[in-house]
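this is the structure alone, sequence omitted:
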């Protein structure tokens, strides 16, 4: 009788495990709709001298250029699959990177050259491809000590690495980039450092956050702030004191699983305090889905419902934007926009 009870318990455990597995597999492939928020109008025609353009490249990746200097923020285009992220080891997918960068140059209407790469923090969906980009284009790479340790493991020369310690302004041509320490969104992957150089391939969990930065992008002799890049849905109270940005690129990954009270605090620190007039949501897309296939752009998908709820996020932030009379939009793959108009 005892063994019969054990058999029944074992059978019940198997059924529970199968049920949990089925639920996870269902939810990890169940996507909410893309929020119905405005996208920036596509610019048509040549750009004038001194005009700063930006193109969104998925997650929190951007190309920004004035025609003379092009900067990449958070170089990440390989976008490995869910199975590889969970169970495999990661490395650059060079053809995917090159295809994305070539389209970026076309969108920016610039020659294929990159002056600098800035990394907001050292998780793979922000850093993975940045060393390859820096090597290929002989660009400077800026980031935390964790970012630089990872880059050293990919043979980026020491004289191309700049350690951001927070608060200072780095100049790239007429661009002035201020790095403000921030906090990663409160997820299970927050924290940790890359203490020594590591070589690819690596497991996703080896790429620790390090220090996270918010970037304030200013331009010209008057150093007028054009945009604030907040890649992750976290913040340090007071980090925006004295910071003004008319445009905020607002990272929202994971925000839909957090409380409305947390969203309110995040919005207050990053949007209200900076006196932003235009907010574009970024880091909303499932970064295990490729950007392109056979040379054609693929539509971005929100994170699966198991991980996030973009419908909840967009609804609550839209209400805050309406309350504060701030324009809110959503950036889609390779959306381009003008950040200034001399």
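Yep, that arrived. None of the values given here were measured: they were computed from a predicted structure.

alpha carbons only for contacts and neighbour counts from here, please
OK.

check which element follows the longest helix out of those in the chain along the chain.
Criterion DSSP state H: the longest helix present in the chain is helix 2-28. Going down the chain from helix 2-28, the next helix or strand is strand 53-56, by DSSP states H and E.

got another, please set it beside the one above:
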């Protein structure tokens, strides 16, 4: 997340890994619409690599059929996605709660207190068994502690994410730390962690940098107490069916994504 969303334009060669398809764009701090949380559109079977695009009026939702069964993708706003396969739910950066930080009023306040709208989260995030976290800024991590504690979901993220969640009361046994390169088999789908980088503003920086190698002395209560803590991307592959590449920042490392061939790319972009 960047208070200033100005972003350099990547050279054309950097886009080759994402050339297969683009389902939607996760614009920085974009607010979800009613349609984005609605039941996902269903489509007939598509050839490998094809994208099932949502029909008019179903912004941010799509479904595709393949050998792994019926998979649906629902955009949760910002870079958040919900993926459902045969009753199993995987979440990526599930920031569902919305509260004002002053960002859109020109008075950004790093001391804004964290809060979770539990009813809203329950309604849109479902009962995940796995939660993937790209980095630890509030607009990616805010609702993860609540979801992890109420559903028992496994959370996959960086070491910083691990320490923050431990301080917020999540059972360490639920947490998996990755750096990029790991392939995790969850029986029916696999998750490949990809080392990545956070997007930058025109000053070549971003909000709340830093990493943690131990839990903070006190549990975070404000957005400034959630540092970025390194950034990951993920490729999720559903059996022999579709694969999706998910970005949590509007930048990536070309060397790390070389060779990936996702069927769908959820590409984070500057607003």
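Structure received. Remember, predicted model here, so these are calculated numbers, not experimental data.

quick check: TM-score for this pair?
In this superposition the chains share a TM-score of 0.68, using TM-score structural alignment, normalised by the length of structure 2; 206 aligned residues with a CA RMSD of 2.9 Å.

distance of the equivalent of residue 172 of structure 1 over in structure 2 relative to residue 24 of structure 2?
Aligning on TM-score structural alignment places residue 172 of structure 1 opposite residue 186 in structure 2. Per CA to CA, to the nearest Å, residue 186 of structure 2 is found 25 Å from residue 24 of structure 2.

comparing these two, which residue is more hemmed in?
The residue with more neighbours, out of residue 186 of structure 2 and residue 24, is residue 24; 18 against 11, by other CA atoms under 10 Å.

surely the more buried one touches residue 247?
No - between residue 24 of structure 2 and residue 247 there is no contact under CA atoms under 8 Å: 11.4 Å.

find residues that contact each of those two.
Both residue 24 of structure 2 and residue 247 are contacted by 266, 267, under the criterion CA atoms under 8 Å, 6 or more residues apart in numbering.

and the longest helix of structure 1, how far out from the chain's middle?
The chain centre lies 38 Å from the centre of helix 2-28 of structure 1; the measure is CA atoms, centre = their mean, to the nearest Å.

stretch 121-137 of structure 1 now?
Distance of stretch 121-137 of structure 1 from its chain centroid, counting by CA atoms, centre = their mean, is 12 Å.

in structure 2, what stretch matches that stretch?
Aligning stretch 121-137 of structure 1 against structure 2 (TM-score structural alignment) gives residues 135-151.

quick one: buried residues of stretch 112-122 of structure 2?
114, 116, 121 (16 or more other CA atoms under 10 Å).

any idea how many residues pack against residue 103 of structure 2?
Look at residue 103 of structure 2: counted by other CA under 10 Å, it has 14 neighbours.

wait, residue 170 of structure 2
The tally of other residues near residue 170 of structure 2 (other CA under 10 Å) stands at 22.

the counterpart of it in structure 1: what's it in contact with?
Superposed on structure 1 with TM-score structural alignment, residue 170 of structure 2 falls opposite residue 156. Shown in contact with residue 156 of structure 1 (CA under 8 Å, 6+ apart): 131, 134, 135.

what about the last one, is that helix, strand or coil?
Per DSSP: H, G, I helix; E, B strand; the rest coil, the secondary structure class of residue 135 of structure 1 is helix.

measure it to residue 321 of structure 1 for me?
Distance of residue 135 of structure 1 to residue 321 of structure 1, given as CA to CA: 41 Å.

repeat that for the first one.
Residue 131 of structure 1 sits at a distance of 37 Å from residue 321 of structure 1 (criterion: CA to CA).

who has more neighbours, the two?
Shown here are residue 131 of structure 1 and residue 321; by other CA under 10 Å, residue 131 has more neighbours (28 against 19).

SS state for the nearest residue to the more buried one once chain neighbours are set aside?
Setting aside the residues directly before and after it, residue 131 of structure 1 is nearest to residue 151 in space (CA to CA, 6 or more residues apart in numbering), at 5.2 Å. Look at residue 151 of structure 1: counting by three-state DSSP, its state is helix.
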